[in-house]
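J.: Predicted coordinates and the sequence they were generated for:
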Amino acid sequence: MSLTQQMTPYGRPPRRRGLGVLLAAAVVLLVAAAVGITLAITGDGKSRSHGPTPAPPPTRFGIPSPQPARSATADPSAPLLLPRPARTAANGVPLGFPDSTEGAVSAIVHWTPIIMPGDENHQLDVLRTIGTRQYIKNEIPALREDYQKNPVAADTWVVGTPVAYQLISGLDADRITVAMLITLQTGNAAGTTKTEVWANDYRLLWQEGDWHLDLVEDPPKSVTLPPSIAPGVYRENGWKDFQIG
């Protein structure tokens, strides 16, 4: 069962700020991880199997490694070749993506790991760098409120790694909407982690010579969250591969 399904008994929740929902979900997972540690320490005479524990990420805010290289052909099933950013902001945020579908998807792939909840000041600094003026005006105060309601302990971390994408609405009038399939991994200072499948919908606008984030929310009902990130499984559910060039 997906995180989204776990968080509501009625299936998909109402569409709303994806990062706010993500923060709440991350806190739930972190609490669950803490309970798991307590049970492991105290014991209750019963054997539990939680499956393999993923290795801790090398960096809390790292950019994901490119997917395995594949030859670029005219085959529509071939991965989308994504351009690398042309520049980096003073705070390390990748910028300078082409005005194309590939450029927009690349921006989302590079931004997703560094807009994950956890370090409030870092997350909001990144969002101010990549967001449209309207996004900053509307969402930064709302996310600050979410952090007050869902505080994250200092020794915990959240990592989101892009896996595949779906084009929700193609590039039109300098606007594009892309759904990104993500593995959401949470952990703490002890290194215990939990991994779940997640998806967010990103709307980008082309402004001032670059892509800017305008909205993050749950994907539409037409998007199916696969039960795993096995390539064959997510492709059957309409997700497509990408490759960083």
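T.: Sure, I can see it.
J.: only C-alpha atoms for contact and neighbour calcs from this point on.
T.: Will do.
J.: tell me which residues in the helix or strand hosting A25 are buried?
T.: Element membership for A25 (DSSP states H and E) is helix 18-42. Buried residues in helix 18-42, defined by neighbour count with 16 or more other C-alpha atoms under 10 Å: 18-30, 33-34.
J.: From these, pick the one nearest L127.
T.: L19 (10.7 Å; C-alpha to C-alpha).
J.: so what's the nearest residue to that closest one once chain neighbours are set aside up against?
T.: Leaving out its chain neighbours, the residue that sits closest to L19 by C-alpha to C-alpha, 6 or more residues apart in numbering is V216, at 6.6 Å. Taking C-alpha atoms under 8 Å, 6 or more residues apart in numbering, we find V216 in contact with 17-19, 200-203.
J.: next, the one to line up against it:
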Amino acid sequence: MNGRSDSPREGRKTEGPTEPIVFVVEDDVSMRRSLTNLFQQVGLDVVTFGSAREMLQSKLPDTVSCLVLDIRLPGLSGLDFQTELAKSNIRIPIIFITGHGDIPMSVRAMKGGAVDFLTKPFRDQELLDAVVAATERDRKRREAEKTVANLRSLFETLSPREQAVLKLVATGLMNKQVAAELGLAEITVKIYRGHVMKKMRARSLADLIRMAETLGISANRSEQT
């Protein structure tokens, strides 16, 4: 991990961390140290930065994490940093902290997908609860993306004809209807369908349809030949 840290774990490797990491962007040194101590007391890994730019220029580990982000920062503000992360498709859950919060600011932060918006002074437990919620959100997102990636890999093993059969089956068509759509014999569709079930590792038709929904697969019948 490149980037300043007030934590003795600053030198941990970027490969393969198993525990959630809390990133902190806060320009106040004493506040950074206070947050580092708080998170370490409950066994969390912490990496801190003094500015948004510093974090943007750092190589971040690909693991479950969240970001505790001060609103008012030198240079790029916390809210603008939230926008930059979204543009870069970095979907780390954010918990905003500020000593000068107002309603428009909090509304913008929450509309941007922030997990929480805490005004200083806040209770330690408030922040810890927010971190738990944020890391759990990130964990679920990562699991969902992994599921989609695995299904996509299986889908790509299907032949073009098998993909066409899957798309039509996913719309609820029976074998006879699929055969009519594709200009095939019904027995041929049954064979293709069996191949699809096996390659996609589907345990049932309902399971196969759920997989298609997860992948966002739909059939444009006018394109099926």
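T.: Nice, I can see it. Given the structure is predicted, the values throughout are model-derived calculations rather than measurements.
J.: Superpose the two chains and report the TM-score.
T.: TM-score of the superposed chains, computed with TM-score structural alignment, normalised by the length of the second structure, equals 0.22; 84 aligned residues with a C-alpha RMSD of 5.8 Å.
J.: hang on, the earlier thing: can you pick out the most distant pair from the contacts of V216 of the first structure?
T.: L19 and R203 (13.0 Å).
J.: L151 of the second structure against M200, yeah?
T.: Yes - applying C-alpha atoms under 8 Å, one finds L151 of the second structure in contact with M200, separated by 7.4 Å.
J.: Show me what counts as buried in the longest strand belonging to the first structure.
T.: With DSSP state E setting the assignment, residue counts place strand 156-172 as the longest strand in the first structure. For strand 156-172 of the first structure, burial by neighbour count (16+ other C-alpha under 10 Å) applies to 156-168, 171.
J.: Which helix or strand lies directly C-terminal to that strand?
T.: Following strand 156-172 of the first structure in sequence, per DSSP H and E, is strand 175-188.
J.: Wasn't V24 of the second structure part of a helix?
T.: No - counting by DSSP: H, G, I helix; E, B strand; the rest coil, one finds V24 of the second structure to be strand, located in no helix.
J.: how many other residues sit next to it?
T.: 26 (other C-alpha atoms under 10 Å).
J.: what helices or strands is the lengthiest helix in the second structure leaning on?
T.: Longest helix in the second structure, counting residues (DSSP state H): helix 124-155. Contact here means 3 or more C-alpha pairs under 8 Å, 6 or more residues apart in numbering; DSSP states H and E; on that basis helix 124-155 of the second structure packs against strand 65-70, strand 94-98, helix 186-200, helix 205-215.
J.: now do 7 Å
T.: strand 65-70, helix 186-200, helix 205-215 (3 or more C-alpha pairs under 7 Å, 6 or more residues apart in numbering; DSSP states H and E).
J.: Tell me which of these lies nearest to M31 of the second structure.
T.: strand 65-70 (10.2 Å).
J.: could you check the angle strand 94-98 makes with the closest one?
T.: 20 degrees (axes from the mean of the first three to the mean of the last three C-alpha atoms, to 10 degrees).
J.: Show me which parts of strand 65-70 of the second structure are buried, residue by residue.
T.: 65-70.
J.: Beyond it, next helix or strand please.
T.: helix 78-87.
J.: and the helix or strand encompassing R53 of the second structure, what other elements does it pack with?
T.: In the assignment (DSSP H and E), R53 of the second structure maps to helix 52-56. If you count contacts as 3+ C-alpha pairs under 7 Å, 6+ apart, helix 52-56 of the second structure packs onto no helix or strand.
J.: run the last query once more with 10 Å
T.: For helix 52-56 of the second structure, the packing partners by 3 or more C-alpha pairs under 10 Å, 6 or more residues apart in numbering; DSSP states H and E come out as strand 21-25, strand 45-49, helix 78-87.
J.: Which stretches in the first structure count as helices?
T.: Under DSSP H, the first structure gives helices at 3-6, 18-42, 101-111, 120-130, 133-149, 231-236.
J.: Make a markdown table out of these and add distance to H212 of the first structure.
T.: Below are those laid out as a markdown table (distance: least, C-alpha to C-alpha, whole Å):
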| stretch | distance to H212 of the first structure |
| --- | --- |
| helix 3-6 | 26 |
| helix 18-42 | 16 |
| helix 101-111 | 9 |
| helix 120-130 | 5 |
| helix 133-149 | 9 |
| helix 231-236 | 27 |
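J.: Thanks again, I'm all set now.
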